[in-house]
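**Student:** below are the sequence and a predicted model; questions follow.
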Amino acid sequence: MAKKLEGKTAVITGGTEGIGLATAKLFVEEGAYVFITGRRQKELDEAVKAIGIDVYGVQGDVAQLADLDRLYETVSKTKGRIDIVFANAGVGEFVPLGAVTEEHFDKLFNINVRGALFTVQKALPLLNDGGSIILNGSVASVKGTAAFGVYAASKAAIRSFVRTWTTDLKDRHIRSNVVSPGPIDTPLASRQSADVIARIVSTIPMGRMGKPEEVAKVALFLASDDSSFVTGIELFVDGGRAQV
């Protein structure tokens, strides 16, 4: 069987755990060379080891533009060109409206929105025409989950980005899409209490959390020629959470 990403080069931010790591593993299995980023060197080294081959770890924070410049300098020197950018790095916190602070707002928007924007913008000179841009969204963007407003708004913003970029990049035939997970069984989720997890699961029509690998398969679809006529969309991987 031909590999779906044979000879392609991908950049995945936040590739040290959860969805980012699962996607990096799958992309490599499908023939890609992958650059992953993470803020913590130890976790980054462990992720590179877990992926095994055709992977390069670059320590950095997407909220720091100098770190993004360093990432793409490394990519440029190592591989020269990119075919896929998966702006996956993100952070979520619950804070009710009355308790939102500047720090909370700035943290979420700097990582989730500003980070995604400049991850993609700074990739453009290296991105091949016909490439694929994928942003990691969330069902939160369309649900009114209590105390999750700033996070939800940050994910609604990146949903908006791909619509605009679809138009901005149409002459280069670069596709931009959002993959929007529902509740996924990641290290981030498993730090919640059993009560919280039970409450989350009760909101999912399929009656379970998703697995990072299930999101990775959809990211693979959006990265590959299987989705050659798909752009500007938000594809939910949510067990029905945002749909019914």
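**Tutor:** It's in. Residues are numbered from 1 along each chain as shown.
**Student:** contacts and neighbour counts: CA atoms only from here.
**Tutor:** OK.
**Student:** residues touching the spatially most central residue of the chain, list them.
**Tutor:** Against the mean C-alpha coordinate of the chain, by Cα atoms, centre = their mean, the closest residue is N88 at 1.9 Å. Shown in contact with N88 (Cα atoms under 8 Å, 6 or more residues apart in numbering): I12, T13, G14, G15, I19, G20, A116, I134, L135, N136.
**Student:** put this beside the first:
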Amino acid sequence: MPQQLQGKVALVTGGNSGLGLATAKRFVAEGAYVFITGRRQAELDAAVKEIGSNVTAVQSDASKLADLDRLFATIKEQKVRLDVVFANAGTAAFAPLGEITEEHFDTLFNLNVKGLLFTVQKALPLMSDGGSIVLNASLVSIKGFPAFSVYSATKAAVRSFARGWAVDLKPRRIRVNVVSPGTVVTPGYKNSLKLTDEQIRGMEASTAEAAPSGRAGTPEEIANVVLFLASDESSFVNGVELFADGGQGQI
């Protein structure tokens, strides 16, 4: 069976762990050469070892424009072009209304919104006509959860970007779509959200009760959806938000 990304060059931001790492591994398995980014060099080195081949890691913070310039200069030097971008890098944190600080707001919007926007914009000069851009949003963009309003707002902005950018990029036939995962346990649950093992198990249990799937998802399942949106298998799919949430957001 032909590989779905044979000969393609892809970028996965936040590809050092979680959904990004699972997607980078799947892209390589499907024939792509992948650039991954992350803020922590040790995790990037471990991810490269785990992926094994056809991968380059570039230490980069998506919220810092100088880091993005260095990232795309590296891609241009090594591979000249990009065919696929998975703008995945992001962060999350809890803060209920009444306790939201300027730092909380700025941290989330700088990475999840500003960083994503400039990642895509700075990628455009390298993007092949007919390429694919996939943005990582979340189920929380359409559902309310306690103490998650700022994070939810960043993901609603991501979804809105896809609509506008699909129109902006029509002359170049570059598709822009959104994947919105539901509950999928990744290292970010501990690193960003600071959840304990007990709290994570509780979140998985509540998801199992709420979602028609009866369980939380896996990073590999989200990677499958991103692969579909990145590949020619979804050639007539543009500007959509595809929920990979076990049905939780649909009932």
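**Tutor:** Happy to help now that I have it. The model shown is predicted, which means the values in this text are computed figures rather than measured ones.
**Student:** looking at the contacts of N88 of structure 1, which is nearest V237 of structure 1?
**Tutor:** N136 (10.8 Å; Cα to Cα).
**Student:** and that closest one, how many neighbours does it have?
**Tutor:** 25 (other Cα atoms under 10 Å).
**Student:** could you check how many residues crowd around I174 of structure 2?
**Tutor:** Neighbours of I174 of structure 2 under the rule other Cα under 10 Å: 23.
**Student:** how close does it get to L242 of structure 2?
**Tutor:** To L242 of structure 2, I174 of structure 2 is 17 Å away according to Cα to Cα, to the nearest Å.
**Student:** longest single helix anywhere in structure 1?
**Tutor:** Longest helix in structure 1 by number of residues (criterion: DSSP state H): helix 149-168.
**Student:** what packs against it?
**Tutor:** helix 102-109, strand 175-181 (3 or more Cα pairs under 8 Å, 6 or more residues apart in numbering; DSSP states H and E).
**Student:** what about T56 of structure 2, is that helix, strand or coil?
**Tutor:** strand (DSSP: H, G, I helix; E, B strand; the rest coil).
**Student:** cool, the one 10 residues further on as well?
**Tutor:** Taken by three-state DSSP, the conformation at A66 of structure 2 corresponds to helix.
**Student:** count the neighbours of it for me.
**Tutor:** 11.
**Student:** counterpart of it in structure 1?
**Tutor:** Residue pairing (TM-score structural alignment): A66 of structure 2 is matched to A66 of structure 1.
**Student:** and the helices in structure 1?
**Tutor:** 18-29, 41-51, 65-78, 102-109, 115-121, 149-168, 187-190, 194-201, 212-223.
**Student:** of those helices, flag the one that's most buried.
**Tutor:** Among the helices of structure 1, helix 18-29 has the highest mean neighbour count (mean count of other Cα atoms under 10 Å), at a mean of 24.
**Student:** angle of it against strand 175-181?
**Tutor:** For helix 18-29 of structure 1 against strand 175-181, the angle by axes from the mean of the first three to the mean of the last three Cα atoms, to 10 degrees is 130 degrees.
**Student:** helix 18-29 of structure 1 vs structure 2, mean deviation?
**Tutor:** Here the mean offset of helix 18-29 of structure 1 against structure 2 after fitting is 0.2 Å, by mean Cα distance after the TM-score superposition for structure 1.
**Student:** who's sitting farthest from the centroid in structure 2?
**Tutor:** Most peripheral residue of structure 2 (Cα atoms, centre = their mean): G98, 29.2 Å.
**Student:** circling back: using a markdown table, please lay out the helices and strands packed on helix 149-168 of structure 1 together with distance to T231 of structure 1.
**Tutor:** Below are those laid out as a markdown table (distance: least, Cα to Cα, whole Å):
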| stretch | distance to T231 of structure 1 |
| --- | --- |
| helix 102-109 | 24 |
| strand 175-181 | 5 |
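**Student:** and of the ones you listed, who's closest to V150 of structure 1?
**Tutor:** Here helix 102-109 is closest among these (Cα to Cα), at 6.4 Å.
**Student:** tell me, how many residues neighbour the closest residue to N128 of structure 1 other than its chain neighbours?
**Tutor:** Of all residues not flanking N128 of structure 1 in the chain, D83 sits nearest, at 5.5 Å (Cα to Cα, 6 or more residues apart in numbering). Residues within reach of D83 of structure 1, counting by other Cα under 10 Å, total 23.
**Student:** which ones are touching D83 of structure 1?
**Tutor:** K8, T9, A10, L127, N128, G130, G131, S132.
**Student:** the first one and D83 of structure 1, how far apart?
**Tutor:** This means K8 of structure 1. Taking Cα to Cα, one finds K8 of structure 1 at 6 Å from D83 of structure 1.
**Student:** for the third one, same thing?
**Tutor:** Noted for A10 of structure 1: a distance of 6 Å to D83 of structure 1, by Cα to Cα.
**Student:** how big is the offset of the longest helix of structure 1 relative to structure 2?
**Tutor:** So helix 149-168 of structure 1 averages 0.3 Å relative to structure 2 (mean Cα distance after the TM-score superposition for structure 1).
**Student:** list the buried residues of the lengthiest strand in structure 1.
**Tutor:** Looking across structure 1 with DSSP state E, the single longest strand is strand 127-136. Neighbour-count burial for strand 127-136 of structure 1 flags L127, N128, D129, G130, G131, S132, I133, I134, L135, N136 (criterion: 16 or more other Cα atoms under 10 Å).
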